[in-house]
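# My questions are about this predicted structure, shown below with the sequence.
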Amino acid sequence: MSKKLFGTDGIRGTPGKEPLTPETIGKIAAGFAALIRKLAHGKKNPSIVMGKDTRESCMMIEQALVSGLTDAGADLKLLGVLPTAAVAYLTKHLKADGGIMISASHNPSDQNGIKLFTQIGEKLSEKDEEFVENNLGKRAERSRKGTVMTLAKAEDDYLAFLADSAGKPKLAGLTVVVDAANGAAYKSAAIFASLGAAAKVINNKPDGKNVNHDCGAMQPQHLQKEVLSAGAACGIAFDGDSDRLIMVDEKGNVVDGDAIMLAIAKDMLKRRQLAKNTVVVTEYTNTAFDDELSGLGAMTARVQNGDKFVYGEMKKHGYALGGEQSGHIIIGSNTTGDGVLAAIHVAGIMQKTGKPLSELARLEKKPQALINVEVKEKTELKSLPLTSAAIAAAEKQLPAIKGRSLIRYSGTQNTLRIMLEGKDGHEIMRLAEEIAAAARKEIGA
């Protein structure tokens, strides 16, 4: 059976519509329980931890998962509202057999999703995803119906882990503004104050509908103003489930994942902790990043988009740092992007060196155009005459400006992502706009 439910980061959709209807969610629960039982060597009552972000639809999805999982004999521990990285960590820390996060990450509040983890906090492999799909609704052999319990203080374990992992930096004297995106990190953001920083937290009053709305990592314009108004050393922005980090420097400039990784990589190099002097990045990372690392005696390893592919490469080769331009950053042996942890690391580097973020994260990028086109359906690009012609015309001109292109559909949204990079910014944007115009005409939503 070919994969139909899973994208690059779990299952996404509109609650109440396929695949996020109560009936289908129940079938997904049965399929996941079957996978976890297999991975746990036939354990009839496997234990599963489950967290969620702040979307109002999380309650419906949680209830449907609880029903399906307990019917399959799974014992559940409900963690409440927590970042995705916390669920990954707690799955392993609590010695559960699997983990679930209910979130659509950076997507709008009217969308939601389900992320699934193995017992060591890793996202499912493609083989595991296919197993879940092939076992949707499978009736389980159980010794009894599963149980449900709530863990009220699970977040405390996660916050302690964050501080320990970052070396418990002393942030006294550092003024930061934290944008919690009205999402899963709306309480976790308090860790910056506990580490001594003068921290102002904004967008930390979720109402179920305001997650990612005009705030957070996807829309940092208000954070930029807050940083300048407060005279802060930096701004820190998360998305709905806090697996992304975007920052703002003391001058009000946005600092993306590429620049954040550079700051962390330089610090790790100095401490001789950048394993094999390599950082794992995706195809979207600006090639100026490669040039900067090369000048420092380090290099990049490139993989396809998606933090699970970044993690896979890190695990395979023993690398200690990886991430995406969008702000997913994985440090050390962690299994998924953790925006809060990455932010603590950067704040610690700022405090330790006494250097401003604008200097630590300075990256003279090559001109890059990134346009997202919302589409009705993900039609094969080769079958679209106008779009394919515009792509062919662009690719014919790119060599003259030492350019490259990456044009593909998002794995988490109905979006065509158009990325062009080259030495001539005006020409890059013109070519990208021509492709986008053709796509909007043929398949635009």
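Cool, the structure landed. Numbering: from 1, shown residues only.

# use CA for all of it now, contacts and neighbours both
OK.

# count of residues packed around residue 396?
A total of 10 residues lie near residue 396 under the criterion other CA atoms under 10 Å.

# For it, which residues are in contact?
With CA atoms under 8 Å, 6 or more residues apart in numbering as the criterion, no residue contacts residue 396.

# What is the neighbour count of the residue nearest to residue 6 when sequence neighbours are not counted?
What sits nearest to residue 6 in space, not counting adjacent residues and going by CA to CA, 6 or more residues apart in numbering, is residue 129, at 7.0 Å. Counted with other CA under 10 Å, residues neighbouring residue 129 total 22.

# With residue 201 instead?
For residue 201, the count of nearby residues is 22 (other CA under 10 Å).

# I figured it was touching residue 177, is that so?
Yes. Between residue 201 and residue 177 there is a contact under CA atoms under 8 Å: 5.8 Å.

# Confirm for me that residue 368 is in contact with residue 426.
No. With contacts counted by CA under 8 Å, residue 368 stays clear of residue 426, the gap being 9.8 Å.

# and here's the other structure:
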Amino acid sequence: MSTFGQYFRVSTYGESHGRSVGCIVDGCPSGLQLTESDIQPQMTRRRPGQSALTTPRDEKDRVAIEAGTEFGVTLGSPIALRVMNEDQRPKDYGGGGKNIDAFPRPSHADWTYLEKYGVKASSGGGRSSARETIGRVAAGAIAEKYLRVAHGVEIVAFTSSVGSEFLFPPTREHPTAANNPAFLELIDGVTRERVDEFLPVRCPDSTVCKRMEEVIAEFRDKQDSIGGVVTCVIRNCPSGLGEPCFDKLEAMLGHAMLSIPATKGFEIGSGFGGCEVPGSTHNDAFVKAPAVTPAEANGIAQLTPEQRSRRPRLTTKTNNSGGIQGGITNGAHIYFNVGFKPPATIGQAQQTTGYDETEGTLQAKGRHDPCVIPRAVPIVEAMAALVVMDAVMAQSARQSARSLLPVLPQTVPVGESASTLMNGRQ
């Protein structure tokens, strides 16, 4: 389906080479200051044609709010967002029956879409194209603004690998980045501004970034493609989010990330590397939360006193869990990796079989990314924001309903820490 979320619902529309793409956002709280300027920065980070390492398709991706706001304030009604396709070229795909359209592109969705629907878009992959993610990024920007204003949430993603080049390669000492001090220091303070200093790759390390850039350029020049990994951290996320048993927050994050085109893997916290260490090392012991985090001390985190007061009184000494335990957030940083395969459409001639079952050679035309990782960064951030926003609204509904009930000896009043119950009420 093309709708994501239960409380903050996003429905995307549009094909790669249609007139426009966009989305409808239903369930956004009223009273949020919102204009196109709140959304456009992320659209610009996602847009094609950013460098010689991305598709040369020239789209400005200018977003327009068509409904749902008045005088720059959300009304609580559905928000319509639209982006016009300005540089679509369906002729590059054979015009609906010739040349490239005679063959299903290897590892693309041409064949499976035709098998499912009995018809497919003749150009650019239609809805299977990454062009569809424009609506996700636009909606994610709205969710992010609410989360930032209401809770001080910060979401930052960056490139952590391209091909065999890793920002934090696994080692015997650190089979997972979860216990690598350099990684933990990075996710504690990295910002989008810092990430974007390393364009076009968006890997926040000058040496590794240069090597990644060379790898992408090498595959581009060979008319080939390469994959990689995007790492994302969510800071200042409220505790108590997630809906066990089937909608645990990590499950919803996995759902969201694996719905992004070209994704092939998702791991959270210590991930697969955590399988190599014993429980005595992996367990996250609880400690008293510091009054000021390193990010706040360095001016990176911008929390109001009210937001700071809502933080849990306990945190964990380590964070192999990735900020989620039992499917529920514990207030620590949430961090995860998303693996992307090499883009399916390449310029090299490939031996394959056509729709008519005749073997032949396909040499794709059109404009395509040799590596999607740099442009996937804002898409991962957007989907993370949509998951957290939906979870925040679910928890807010639960707390609102619970606040109307009398406080019992075994319950914690809404707005108070669990420490109140365990330590005894005064």
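That came in fine, so what should we check first? Every value quoted in this text rests on a predicted model; they were computed, and no experiment measured them.

# TM-score for this pair?
Remark: TM-score between the superposed chains equals 0.26 [TM-score structural alignment, normalised by the length of the second structure]; 183 aligned residues with a CA RMSD of 7.1 Å.

# Which residues are in contact with the residue nearest to residue 338 of the second structure when sequence neighbours are not counted?
Spatially, and ignoring its direct neighbours in sequence, residue 338 of the second structure is nearest to residue 266 (4.7 Å; CA to CA, 6+ apart). Under the criterion of CA under 8 Å, 6+ apart, the contact list for residue 266 of the second structure reads 254, 257-258, 336-339.

# For residue 441 of the first structure, the count of nearby residues, please.
Neighbour count for residue 441 of the first structure, taken as other CA under 10 Å: 12.

# Then residue 63 of the first structure?
So residue 63 of the first structure, with other CA under 10 Å, has 14 neighbours.

# joint contacts of residue 201 and residue 177 of the first structure?
Taking CA under 8 Å, 6+ apart as the contact criterion, residue 201 of the first structure and residue 177 have no common neighbours.

# Narrow the contacts of residue 266 of the second structure to those in helices?
Of the positions in these, 254, 257-258 sit in helices, assigned by DSSP state H.

# Could you identify which of these has the most neighbours?
Compared across those, residue 257 has the highest neighbour count, 25 neighbours, by other CA under 10 Å.

# Just the strands from the stretch 151-300 of the second structure, written as ranges.
Secondary structure of the stretch 151-300 of the second structure (DSSP state E, counting those that start in this stretch): strands located at 154-162, 165-166, 228-235, 263-268, 286-288.

# what does the shortest one rub up against?
Looking back up the chat, that one is strand 165-166 of the second structure. In this structure, residues lying in contact with strand 165-166 of the second structure by CA under 8 Å, 6+ apart are 160, 208, 211-212.

# And the helices in the stretch 301-426 of the second structure?
305-309, 373-402, 418-423 (DSSP state H, counting those that start in this stretch).

# Rebuild these as a markdown table, extending it with distance to residue 12 of the second structure and mean neighbour count.
A markdown table is the format used below for the helices of the stretch 301-426 of the second structure (distance: least, CA to CA, whole Å; neighbours: other CA atoms under 10 Å):
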| stretch | distance to residue 12 of the second structure | mean neighbour count |
| --- | --- | --- |
| helix 305-309 | 32 | 13 |
| helix 373-402 | 13 | 22 |
| helix 418-423 | 39 | 12 |
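
# Now the one helix or strand residue 160 of the first structure maps to: buried residues?
Per DSSP states H and E: residue 160 of the first structure is located in helix 154-165. Under the neighbour-count criterion of 16 or more other CA atoms under 10 Å, helix 154-165 of the first structure has 154-155, 158-159, 161-163, 165 buried.

# Can you redo the residues you listed as a markdown table, where the extra columns are distance to residue 66 of the first structure?
As requested, these are arranged in a markdown table below (distance: CA to CA, whole Å):
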| residue | distance to residue 66 of the first structure |
| --- | --- |
| 154 | 18 |
| 155 | 21 |
| 158 | 23 |
| 159 | 26 |
| 161 | 27 |
| 162 | 28 |
| 163 | 32 |
| 165 | 32 |
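
# re earlier: CSV please, covering the helices of the stretch 301-426 of the second structure and showing distance to residue 79 of the second structure.
Formatted as CSV, those follow (distance: least, CA to CA, whole Å):
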stretch, distance to residue 79 of the second structure
helix 305-309, 27
helix 373-402, 15
helix 418-423, 37
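
# Show me the one of these that comes nearest residue 63 of the second structure.
Among these, the nearest to residue 63 of the second structure by CA to CA is helix 373-402 (15.1 Å).
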